[in-house]
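Asker: structure here, sequence nowhere to be found:
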């Protein structure tokens, strides 16, 4: 499932122009909604974006356009987090902004700036944890604490430490790149935990297979001409 750059850009522009954060933040929020323990949908997520200083959509037509773009984007995230990062490769990475300097570099590993890579994505994910705190607090355990630590590290530039607690040190760009590449694997783990039946082969009850249905053995023949021939 893919979404072309023009539609992604249009959605990003509409969100930012109405003070509703960015596409990157939305990616983090939708990702958390899909892999997390709370039963939430697009409207629940957008209620978070609509709070605060968000301005009304320009018209009903624009509102309807946004609704279609959001559905498409949700489907993109759904397909991504439910896939295998090892197979998907770079397509498993979230939509995050990168430094403009990348366009001028032949090797991005030589970048030595301090661009806050994936900070907005992690912020969107944390929005979901905060919004559905009860469900997440019951769900988080030792296996998920490292991922939460990643979120705290990536958003260290946007948050103030609680009184009496030490500030999370700002990560280097190289550390951010490492954490970004780890995100797909963490999401895949959370998705499998949320949907334990995902990816398991479904066995059909042969007693309920119609004689004209495809055979359950996978031969491609009709059931009556294969395993059901003797029935």
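Answerer: Looks like it arrived, so ask away. Just so it is clear, the structure is predicted and the values come from calculations on it, not from any experiment.
Asker: from here on, contacts and neighbour counts on C-alpha atoms
Answerer: Noted.
Asker: which residue packs closest to residue 171, ignoring adjacent ones?
Answerer: residue 153 (6.6 Å; CA to CA, 6 or more residues apart in numbering).
Asker: right, I mislabeled it, should have said residue 188
Answerer: Setting aside the residues directly before and after it, residue 188 is nearest to residue 81 in space (CA to CA, 6+ apart), at 5.5 Å.
Asker: quick check: closest non-adjacent residue to the spatially most central residue of the chain.
Answerer: Nearest to the geometric centre of the chain sits residue 31, at 2.6 Å (CA atoms, centre = their mean). Distances taken as CA to CA, 6+ apart put residue 77 closest to residue 31, at 6.3 Å, once the chain neighbours are dropped.
Asker: ditto for residue 168
Answerer: residue 156 (5.8 Å).
Asker: ok, the one you found to residue 122 distance?
Answerer: Residue 156 is 10 Å from residue 122, where distance means CA to CA, to the nearest Å.
Asker: and those two? Which one has more around it.
Answerer: residue 122 (27 against 20; other CA atoms under 10 Å).
Asker: adding another structure so you can compare the two:
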């Protein structure tokens, strides 16, 4: 079982990400969000790619803080993937808005980093599912769209899209209630999206590993007959 990072390890990673030598690195909360997306999708993002994104282009194999940070980031990614694979909602690493310890958490930055992970994925999520303009969305597309609405709601993108389309939007207590619901749902949404993609990867792997049997090939049942004269006769 992959163990989560200890508090001292997380603190050290946080310090490294703030090192002047890694001035373009993501802060720890955005690292977690980005990795949640990078580990999901039609295929997991290659390690070299997400390390480069997280460290701001610094060589993870070079000398200095980038190397140490990369080692801790690999541990964080492994622990996070194990947590997501279990279906357990991750505990989000969040900073307070404007550094106010008593203030609300900065969910906007976390969600934006997750969405950036989707944008930089090897395969486009919706394109992979066959989304096309003018084509009716499949159940998979609708499910994914529904989950991502939680993030778009928290970043304000959902409201902006409604305004651009000239649609009515919520206000007052109704809006606050929806925002609270999305905030509470976010960790489980992240886990559900990971498992959604993991299930589709499993199906794709089974299909690739099952070799197609030609009609003139020996039957896979071991009878010695050609497939067309045996199990393929039907």
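Answerer: That came through, no problem. Computed from a predicted structure; not experimentally measured.
Asker: how close are the two chains, by TM-score?
Answerer: Aligned and superposed, the two chains score 0.61 in TM-score terms (TM-score structural alignment, normalised by the length of structure 1); 177 aligned residues with a CA RMSD of 3.8 Å.
Asker: which residues sit in contact with whatever residue of structure 2 lines up with the residue nearest to residue 31 of structure 1?
Answerer: Under the alignment (TM-score structural alignment), residue 77 of structure 1 pairs with residue 80 in structure 2. Residues near residue 80 of structure 2 by CA atoms under 8 Å, 6 or more residues apart in numbering: 4, 36, 90.
Asker: quick one: residues contacting the aligned partner of the first one in structure 1.
Answerer: Alignment of residue 4 of structure 2 against structure 1 is given by TM-score structural alignment, with residue 2 as its counterpart. When the contact criterion is CA under 8 Å, 6+ apart, the partners of residue 2 of structure 1 are residue 76.
Asker: secondary structure class for residue 2 of structure 1?
Answerer: Of the three states, residue 2 of structure 1 takes coil under DSSP: H, G, I helix; E, B strand; the rest coil.
Asker: circling back: separation between the residue nearest to residue 188 of structure 1 and residue 44 of structure 1?
Answerer: 19 Å.
Asker: which one of those two has more residues nearby?
Answerer: residue 81 (26 against 13).
Asker: quick one on the thing from earlier: which strand or helix spans the residue nearest to residue 171 of structure 1?
Answerer: helix 145-154 (DSSP states H and E).
Asker: between the following helix or strand past that helix and helix 145-154, how many degrees?
Answerer: As assigned by DSSP H and E, the chain's next helix or strand after helix 145-154 of structure 1 is helix 173-194. Relative orientation of helix 173-194 of structure 1 and helix 145-154, computed by axes from the mean of the first three to the mean of the last three CA atoms, to 10 degrees: 140 degrees.
Asker: give the equivalent position in structure 2 for residue 33 of structure 1.
Answerer: Checking TM-score structural alignment: residue 33 of structure 1 goes with residue 38.
Asker: if I look at the closest residue to its match other than its chain neighbours, how far off is residue 172 of structure 2?
Answerer: The shortest distance from residue 38 of structure 2 to any non-neighbouring residue, by CA to CA, 6+ apart, is to residue 45 (5.1 Å). Going from residue 45 of structure 2 to residue 172 of structure 2 by CA to CA gives 40 Å.
Asker: who's more crowded, the two?
Answerer: Taking neighbours as other CA under 10 Å, residue 45 of structure 2 and residue 172 compare with residue 45 leading, 21 against 7.
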